[in-house]
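>>> Generate coordinates for the sequence data below:
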Amino acid sequence: MLTHPTSDRLEALGFIGMAKALDEQRRASDTFENLSFEERLGLLVDREAAERGAKKLATRLRFASLRQAACVEDIDIRSPRGIDKTVMAHLIDGGWIDRHENLLITGPTGLGKSWIACALGHKACRDDRRVMYHRVPRLFQALAIARGDGRHARVLKSIERTELLILDDWGLSVLTAVERRDLLEILEDRQGRGSTIVTSQLPVDQWHEAIGDPTLADAILDRLVHNAHRLNLSGESMRRKMNTTKPLDPSRLA
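Presented below is the predicted three-dimensional model:
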């Protein structure tokens, strides 16, 4: 008699998972009739926890805006790209994020740098960490717009609070003076407070030139490189392998 009002009350209180589980127990009463009160209550609580966890993960992934739907379970460590199993396991574990260390992923195009970065970002979201993804050129465009409409300080504050910041496609062009100052401010705010993943086609020893100004380059790289793990990818393009197709059979074109 009280099942429907109880479900409604649970939903009104925000216990959506418990309400769903209660309705399921009601519809399949024979399945649950031999369980004790504590066992049935435990199932309701477990469902509520699962629902809230899924909702929180969806919120974190939406905020992160990862470029690719990647997850660490799908990282291909068999392809010869220079990925060490032990190193990857350490990165997936995420302890380096707790220690506010950085990760630099470098290598030629097509080797999956962005994909690996997004997979690690997805894992960080699953670990209930605040993640933010940006392609470097678009980040500087967004900061320029924010400077013009008065949101610049607020955007920088949001980046500062992010536990894992992913800066993708670094070094495509030499930074302007404004971009150098923005990058230094971002890294200064995050030093000792958050971790940063940087992906780049350029080797790390060429980043100094990509920044442009020697003095600011020293300051930026000091904050980014000194406590960073490095993942240097090499080998044949994964993208080229995936896009390889067999020649068409002329007999099928008739």
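>>> drop to CA atoms for contacts and neighbour counts, all remaining ones
Fine.
>>> Sort out which residues of the host helix or strand of Val87 are buried, please.
Taking DSSP states H and E as the criterion, Val87 maps to helix 85-93. Neighbour counts over helix 85-93 (16 or more other CA atoms under 10 Å) mark 88, 91-92 as buried.
>>> next one: stretch 179-196
For stretch 179-196, using 16+ other CA under 10 Å, the buried residues are 179-180, 182-184, 186-191, 193-196.
>>> who's in contact with Trp207?
Gly171 (CA atoms under 8 Å, 6 or more residues apart in numbering).
>>> Shouldn't it be within a helix?
Yes - under DSSP: H, G, I helix; E, B strand; the rest coil, Trp207 falls within a helix.
>>> Look up how far Leu103 lies from it.
15 Å (CA to CA, to the nearest Å).
>>> and what of Thr6?
On the measure of CA to CA, Thr6 and Leu103 end up 50 Å apart.
>>> more crowded one of the two?
Between Thr6 and Leu103, counted using other CA atoms under 10 Å, the more crowded position is Leu103 (22 against 14).
>>> sec struct for the more buried one, please.
Per three-state DSSP, Leu103 ends up strand.
>>> just checking, it touches Leu231?
Yes - Leu103 is within contact range of Leu231, at 7.4 Å (criterion: CA atoms under 8 Å).
>>> quick one, what contacts Arg26?
Contacts of Arg26 by CA under 8 Å, 6+ apart are Thr3.
>>> Quick check: which element contains it?
helix 16-27.
>>> ditto for Lys56
helix 37-64.
>>> How about Tyr133?
Counting by DSSP H and E, Tyr133 is part of strand 131-135.
>>> and that strand, what other elements does it pack with?
Identification of packing neighbours for strand 131-135 by 3 or more CA pairs under 8 Å, 6 or more residues apart in numbering; DSSP states H and E yields helix 37-64, helix 113-126, strand 164-170.
>>> do you know which of those lies nearest Ala12?
When those are compared by CA to CA, helix 37-64 sits nearest Ala12, at 13.9 Å.
>>> Also this sequence, please, to line up against the first:
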Amino acid sequence: MDKIQTLKTSARSLGLIHTRDALDEVIHTAETEQHSYLDFLTYVFDGEILYRQNKARDKRIKEAGFPYPKYLKDFDLTFCKVISKKQFKQLTELTWIDGLYNLILSGPPGVGKTHLAIGLGYQACEDGYKVSYTTMQSLIKVLRTEEIDRHAGVKLRRIRSSNLLIIDEVGYLPISATEGNLFFQLISELQERTSIVITTNKGFEEWTEFLGDAALATAILDRLSYQCDKIPMNGKSYRLENRKSFLNETGKDK
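Sure, this is the predicted structure:
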């Protein structure tokens, strides 16, 4: 037992956290399965690598700032019929991130825009990309307070270093001219450096309405749409079509 404790201490000194924590199991497995020295070392190293990969993935997901988990496997293509299986597969392969393409998911509330955006973000985190999620209102707030709020500065530094930025709920509320200019500056800065996914309830022709400036709207859309796929997700609300009733489920309204 003293030797095992010494090994655990050595593993900790070397930063082999998984090996330290799993050492008893590792030794038991090696003895039970009569591993050769080579097999034993392979087992130890593979376990450590997998542990570090999973830890890094979990850190990427946490730091992305998703409001809740959404997964591509749960996205209902039978409900969202505007996206074909082939298009969906192309989206999930994420090659558009490497090509610095943007996605604009437009349509009314409840059609799956946010689900698809977050699902793509989760998949990107799984695949090793650095992702940032924000709503438009939160983004505007951190842009306005970057110079005076440390947390805003940290958030924007992460956004600027991300492979993928998801901006949710663009156009739901109007923004001031100053805020619009800050948004334009960020989009310009990220152009050809970061892929951007935007969810919006506005068509391109309506961006002037919430930005309050036709020239600014044109300039922003010009940069976003340079390399971009626009996916109109029109249709009925998934939430309304699948709404649940507590009374119905418990039988109390019968």
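>>> re the thing from before, could the helices and strands packed on strand 131-135 of the first structure be laid out in a markdown table, adding mean neighbour count and distance to Arg151 of the first structure?
Shown next, in a markdown table, are those (neighbours: other CA atoms under 10 Å; distance: least, CA to CA, whole Å):
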| stretch | mean neighbour count | distance to Arg151 of the first structure |
| --- | --- | --- |
| helix 37-64 | 16 | 18 |
| helix 113-126 | 24 | 25 |
| strand 164-170 | 23 | 19 |
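>>> Nearest to Ser237 of the first structure, out of these?
helix 113-126 (10.9 Å).
>>> That closest one vs the second structure, average offset?
Compared with the second structure after fitting, helix 113-126 of the first structure deviates on average by 0.7 Å (mean CA distance after the TM-score superposition for the first structure).
>>> If you count contacts, what does that helix end up packed against?
helix 37-64, helix 85-93, strand 102-106, strand 131-135, strand 164-170, strand 195-200.
>>> so it versus strand 164-170, what angle?
170 degrees (axes from the mean of the first three to the mean of the last three CA atoms, to 10 degrees).
>>> Tell me the gap between helix 113-126 of the first structure and the middle of its chain.
In terms of CA atoms, centre = their mean, to the nearest Å, the centre of helix 113-126 of the first structure is set 4 Å apart from its chain centre.
>>> Run through the neighbouring helices and strands of the helix holding Val87 of the first structure.
Using 3+ CA pairs under 8 Å, 6+ apart as the test, helix 85-93 of the first structure ends up in contact with helix 113-126.
>>> could you check the angle strand 131-135 makes with the helix it packs on?
160 degrees.
>>> what's helix 113-126 of the first structure in contact with?
By CA under 8 Å, 6+ apart, helix 113-126 of the first structure touches 57, 60-61, 64, 66-72, 75, 91-92, 94, 105-107, 130-131, 133, 164, 166, 168-169, 197, 199-200, 233.
>>> Over to stretch 178-196 of the second structure?
Outside stretch 178-196 of the second structure, the residues that reach it (CA under 8 Å, 6+ apart) are 96-97, 100-103, 140, 143-144, 160, 162-167, 211, 216, 219-220, 223-224.
>>> buried subset of these?
96-97, 100-103, 140, 143-144, 160, 162-167, 211, 216, 220, 223-224.
>>> how many neighbours does Leu221 of the first structure have?
16.
>>> Could you find the closest non-adjacent residue to it?
Nearest residue to Leu221 of the first structure, sequence neighbours excluded (CA to CA, 6 or more residues apart in numbering): His208, at 7.6 Å.
>>> any idea how far the one you found lies from Asp127 of the first structure?
34 Å.
>>> more neighbours, these two?
His208 (18 against 12).
>>> isn't the more buried one right up against Pro214?
Yes - the pair His208 of the first structure / Pro214 is scored as a contact, 7.1 Å apart, by CA under 8 Å.
>>> so what's the residue nearest to Leu221 of the first structure up against?
Counting by CA under 8 Å, 6+ apart, His208 of the first structure has contacts 214, 217-218, 221.
>>> Quick one: residues contacting the nearest residue to Leu233 of the first structure once chain neighbours are set aside.
Computed as CA to CA, 6+ apart, the closest residue to Leu233 of the first structure that is not its neighbour in sequence is Gly107, at 4.8 Å. Going by CA under 8 Å, 6+ apart, Gly107 of the first structure touches 113, 200-203, 232-234.
>>> Of these, just the buried ones, ChimeraX syntax please.
The buried residues among these can be selected in ChimeraX (16+ other CA under 10 Å) with this line:
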select :113,200,201,202,232,233,234
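>>> And the spatially most central residue of the second structure, how far from Leu186 of the second structure?
Nearest to the geometric centre of the second structure sits Gly121, at 2.5 Å (CA atoms, centre = their mean). In this view, Gly121 of the second structure and Leu186 of the second structure are 20 Å apart by CA to CA.
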